[in-house]
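Colleague: Generate coordinates for the sequence data below:
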Amino acid sequence: MIEGYDLLDENDHSGLADTLSQQFRFTTVPTSYTKLKQYGFDLVHYNETELLPRIRNPRFWKGQIRKRSKELLAELERCIGLVSSRRAKYCGDLTHKRFKESELKTAEFLERHFIQSLDGERISLKEISEHNISNKKILFYEWITRVKGFDELAERHGHSSMMVTLTCPAYMHATHSRSGQLNKNYRGQSVRECQKYLNTVWRRIRAKLKRDDITIYGMRVVEPHHDGTPHWHLMLHCNSQHTSEIKRIIRHYGLQDSPNEKGAKERRVDFIDIDRSRGSSAAYLAKYLAKNMTGIEGKGEGCRRVSRHAADCARAWASAHNIRQFQQFGGASVTVYRELRRLRDNTFDSDIEPARQAADASDWATYCEAVGGVGVSNRTQTIKPYYEQSESFERSTGEIIQPGQPENQNRYGEAKSKVVKGLEVAGKVRKTRTQLWTIVASPPQSDVSPPARAGCIGTGGLGLV
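Modeller: Now for the predicted structure:
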């Protein structure tokens, strides 16, 4: 509760947003940070110039309140034992219900809104979302492509592969897995704090590997235990001669906290060496990707049946706690890969064409080699994303505000952030997004439906797969 308002009651959000924006209208920056901390809003990542116009804006507060209320509800359910193997796995029933309601509202919004180009072409947002990574099936296929590509890279270069599982200490778990009873040793850590712990462990591992000049690449999946406590699965590829040292480093940092607690050495850090005669690394990781995206209705190699409901609960958990479930480490930029796929025709440019053809064929391994090889990073690869401030469209006057003009601002009076506009290679820029689109809230006032775009593929700045 904040001054008579209930964070868990969505009907109170608008009123609370107005109240907070008025309350912070004349506060100083130090007082604002103190009050924000008191109210449980973590906004320290904004500097003084960025903070003040935001906390005086009701629209900003409504988004913060919605985000905080989701997390608060999920934490309450977890702390009182409503999230467990015996009650509701991954997230509580109310969290899951609100997540599904949010999905329905999003679907309704997409159905009622369109993007329109300056020449009058309209495309449904729903149609767009069905053909890009907003569609969880398409996102799953892209991740499988990347996982398989890394596996092929490792095989080409004779590298070793291993599955690593990192788990939080026992005192961070709210309930016991078998009985579902509250854990008497639980110290009240939130999911966010558990995720921060795992991130810290991983940063220390990466820093040590960098100091020792050991290169790794692969994928990470974050998923919840039965009680919502996060744990990580990493598919890691490396030079075979570094395997033992990497395991030692991971085990060292993974067991720095409470190394002598019961079961720590057996459960907190686990390794599975990939034997390619029995299956690829993609087969190992596919289960975890599917479990957290689409569910697994049948049985496959290394997989057990996981219902779509369980996958929905995992996604609801990630949404409530603002968890980034899937992340790549090492390897080439996926942004460049997606932009290359927007170039449908031969570029006749030897610096771009090999990578474009590999991306167009969904060949992640060849794409990585075309832009720099196994050890390539976003900073060292030969093709980089090109960022530029977008044009703005003033609806009231019809004026187009060009990039760099002082009037090209967001609602907080700041210059609009730069966005991906194309690719940069060898000092040359190749634009992949050339049209200006604006969102309209309703379809044309006629019986004619907006023109569909076959496959939703083009160069008009939609960011489609």
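Colleague: CA atoms for contacts and neighbours, from now on please.
Modeller: OK.
Colleague: Tell me the secondary structure of the residue nearest in space to the middle of the chain, please.
Modeller: The residue lying closest to the centre of the chain (CA atoms, centre = their mean) is R324, at 4.1 Å. Classification of R324 by DSSP: H, G, I helix; E, B strand; the rest coil places it in coil.
Colleague: Second input sequence below; structure requested for side-by-side comparison:
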Amino acid sequence: MSNKLPETKPLTQFSSVNVNTPLSVKVENSVNVTNNENLVNEVQGSTHEVDYLTLSGFESTALSSTALSANLLVDEFNVDDKLNKTFIGKQLLSIPFNCRVVAKNTYNRLLKLPVKGAFQANTYLRALCDFCEAMPVDVTWSDSQIELVGKTQASQCHQICINMLNLDDSKEAVVFALEAVLVGFSIKARKGKYIDGDIARYVYDKWWRKKLSKLHSVSVERVSQYVHLVSKKSQIYVTDTNFKKGRENKRRNQLFMAELELINERGEVVDLTEMANSTNANPVNRRNELMARLYGFEVYADKHGYVADFLTITCPSRMHPVHNSGRPNEKFDSTSPKQANQYLGSQFAKCRAHLARLNVDYFGFRVAEPHHDATPHWHILVFVKPEQRQVLRDTFSFYALQVDGDETGAQKYRFTVEPILKSKGSAVGYIAKYISKNIDGFGVDKDNYGNPADIAALRVNEWSSLWGIRQFQQFGGPPVSLWREARRLALKEEVNISSVWVAADSGNWCEFMEALGGVNVKRKDLPVQLVKEFIETEGEYWEPIGYVIKGLSCGGEVYVSREHTWTKRRKENESSLALDENEV
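Modeller: Modelled structure (predicted):
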């Protein structure tokens, strides 16, 4: 692989995120509230440790069950003296339940070392406890405790808001004070368009519960990676805890949707579940659309003289907690999968910027999927002009190896190129299995590690949802929103949009691109544009719903693809009609 770019200009090295920045469950420069009634005092430049289980007079029996679980496990540690058992019991209280057995097994193995075994075992347990306590939330919280803390924080923010507004403070000052409360949980301030919307979120327990639940799941997953629990030897892609939690949330959502229906201004009623299954939320629809677009790209490439390469880019070894063999990686620097994916995105952006400076003509698709230890890697199907093929390869090779490119095995494993040869198969055939096994496993027997593809796909989906990683992304070509809206439109007599609609309705992505001017037309120059309408109606958080897509415009004409306004309501039955409880 080439380590040089087809240009001599100096290029900035990637600056990695500091993944070891300690996070603490503390409130800095915040406001302390006692019994959720009176604003006691505003603390400037100080730090308060908060006991969220007893704040505002609440108590939780979950704390005693946590201690009971830890005390029972202490007896399985191979130590006899009371001092060590007390130390171990105290450390276990900070470790999530799914990691305690792993911690126990590792401790007992270290204890058998001939040199300073007890010292190394205790050091390991202390370091693990410190890592857990550095998470933004308590990793031993249960769902009920998360809900309790969410209500407490919302109540605290509400009281701060009331007190400041009663003192005629500005809304900007109120938001600044409420954002200080977020610091204790490392929650990023929203900074929305409407200040009322920001305040409404910060004082609403539902918003806090969602944020804290997400933080808790991510924190548990990071601790699990720290103890090497996520791997093909144990729990692949994602921990069983978060996999079951994600599946349960989806099951509850389906049950909730089953109780709802949609009604429009004409009185037409549609089952909400049926409506959802007709969209890309349905894995079958999602896979079919991706395959249609991929096939259209390949047909367009063949028609216009492009060749195809299949690229794979992998993260540096320090971002992998576990080796491919299943052994722990001593180089692991606690990089999370999300941070690793951001690194890949950063390097990809550098590639695209450099190729744009060289006027390289290319387009394609990329797929993000996890290694067995949850660290992402990217597969990229790229179509490029033959005379620019080597320039593209050298550019991707340079940036893929820009960070730690001299480490052992980097030249062989960190970046690979496979030319697509028609004699061996189509370009779509190369990437089809990666799309299928990352959606629903359709047509694939097993994943790369011998697991049933359908089960593996479920775990990959939960991995993507947990870490907020976008699995599929098109680069080059028109936006898919135009395609979807064109497919919504009924066939009209106006010829200035019919070619675009007919191509979309027939599922022909190649003709659709050609009708819009080709793969390289800039969005602002597309003959067809999205039409959006601003909705003034307030949503859940005291702010306008904002811009929503209404249709397409072409040649000065507007074609409405969404004619109806739908409202959710509970399904009609005799009891709900009698009690007038249909509205959600």
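Colleague: So the residue nearest to the centre of the first structure versus D351 of the first structure, what's the distance?
Modeller: Counting by CA to CA, to the nearest Å, the gap from R324 of the first structure to D351 of the first structure is 33 Å.
Colleague: got it, and S102 of the first structure?
Modeller: 44 Å.
Colleague: neighbour count winner among these two?
Modeller: Taking other CA atoms under 10 Å, S102 of the first structure and D351 do not tie; D351 has more neighbours (16 against 13).
Colleague: Could you pull up the residues touching whichever residue in the second structure pairs up with the more buried one?
Modeller: Matched across to the second structure, D351 of the first structure falls on N496, judged by TM-score structural alignment. Contacts for N496 of the second structure (CA atoms under 8 Å, 6 or more residues apart in numbering) come out as 554-555.
Colleague: show me where the stretch 1-150 of the second structure has strands.
Modeller: 26-28, 31-34, 38-42, 47-49 (DSSP state E, counting those that start in this stretch).
Colleague: Where does the third one end up in the first structure?
Modeller: Right, strand 38-42 of the second structure. Strand 38-42 of the second structure corresponds to no residues in the first structure, going by TM-score structural alignment.
Colleague: Name the residues of that strand that come out as buried.
Modeller: By neighbour count with 16 or more other CA atoms under 10 Å, strand 38-42 of the second structure contains the buried residues L39.
Colleague: returning to that earlier point: how close does the match of D351 of the first structure sit to R201 of the second structure?
Modeller: Using CA to CA, one gets 45 Å for the distance from N496 of the second structure to R201 of the second structure.
Colleague: thinking again about what came up before, relative to Q390 of the second structure, which of the strands of the stretch 1-150 of the second structure is closest?
Modeller: strand 26-28 (52.7 Å; CA to CA).
Colleague: Am I right that P53 of the first structure is in a helix?
Modeller: Yes. Using three-state DSSP, the assignment for P53 of the first structure is a helix.
Colleague: Contacts for the helix ranked longest in the second structure next, please.
Modeller: Using DSSP state H to define each element, the second structure has its longest helix at helix 143-166. Contacts with helix 143-166 of the second structure, where a contact means CA under 8 Å, 6+ apart, come from 31-33, 36-39, 52-53, 55-56, 60, 62, 171, 174, 177-178, 181, 202-206, 208-209, 212-213.
Colleague: Buried by neighbour count, from the residues you listed: which ones?
Modeller: Neighbour-count burial (16+ other CA under 10 Å) applied to the contacts of helix 143-166 of the second structure gives 31-33, 36, 39, 52-53, 55-56, 174, 177-178, 181, 202-205, 208-209, 212-213.
Colleague: where along the first structure do the strands fall?
Modeller: Along the first structure, the segments classed as strands by DSSP state E run 114-117, 122-124, 160-167, 216-224, 230-238, 269-273, 326-329, 383-389, 392-394, 399-401, 418-425, 428-431, 437-440.
Colleague: With distance to Q195 of the first structure as new columns, can the ones you listed be given to me in TSV?
Modeller: Shown next, in TSV, are the strands of the first structure (distance: least, CA to CA, whole Å):
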stretch	distance to Q195 of the first structure
strand 114-117	37
strand 122-124	37
strand 160-167	10
strand 216-224	9
strand 230-238	6
strand 269-273	15
strand 326-329	13
strand 383-389	29
strand 392-394	38
strand 399-401	42
strand 418-425	28
strand 428-431	38
strand 437-440	36
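Colleague: now for the ones you listed, which one comes closest to N47 of the first structure?
Modeller: Between N47 of the first structure and the strands of the first structure, the shortest separation by CA to CA is 18.9 Å, and it involves strand 418-425.
Colleague: For that closest one, grab the matching residue range in the second structure.
Modeller: The aligned range for strand 418-425 of the first structure is 547-554, by TM-score structural alignment.
Colleague: Report the buried residues of that stretch.
Modeller: Burial within stretch 547-554 of the second structure, assessed by neighbour count using 16+ other CA under 10 Å, is assigned to 550-553.
Colleague: who's in contact with that stretch?
Modeller: 482, 485-486, 496-497, 527-535, 558-563.
Colleague: Over to stretch 175-186 of the first structure?
Modeller: Defining contact as CA under 8 Å, 6+ apart, one finds that stretch 175-186 of the first structure is touched by 80-81, 83-87, 170-174, 226-227.
Colleague: ok, now stretch 366-373 of the second structure?
Modeller: Residues from elsewhere that reach stretch 366-373 of the second structure (CA under 8 Å, 6+ apart): 225, 230-232, 236-238, 320-322, 324, 376-381, 434-435, 438, 449, 460, 463, 469-475.
Colleague: what about T200 of the first structure, neighbour count?
Modeller: Residues within reach of T200 of the first structure, counting by other CA under 10 Å, total 14.
Colleague: typo on my end, it should be E536 of the second structure
Modeller: There are 11 residues near E536 of the second structure, going by other CA under 10 Å.
Colleague: Distance-wise, check it relative to V548 of the second structure.
Modeller: Counting by CA to CA, the gap from E536 of the second structure to V548 of the second structure is 11 Å.
Colleague: For E245 of the first structure, what is the corresponding residue in the second structure?
Modeller: In the second structure, E245 of the first structure lines up with V391, judged by TM-score structural alignment.
Colleague: so what corresponds to R570 of the second structure in the first structure?
Modeller: With TM-score structural alignment as the criterion, R570 of the second structure matches A441.
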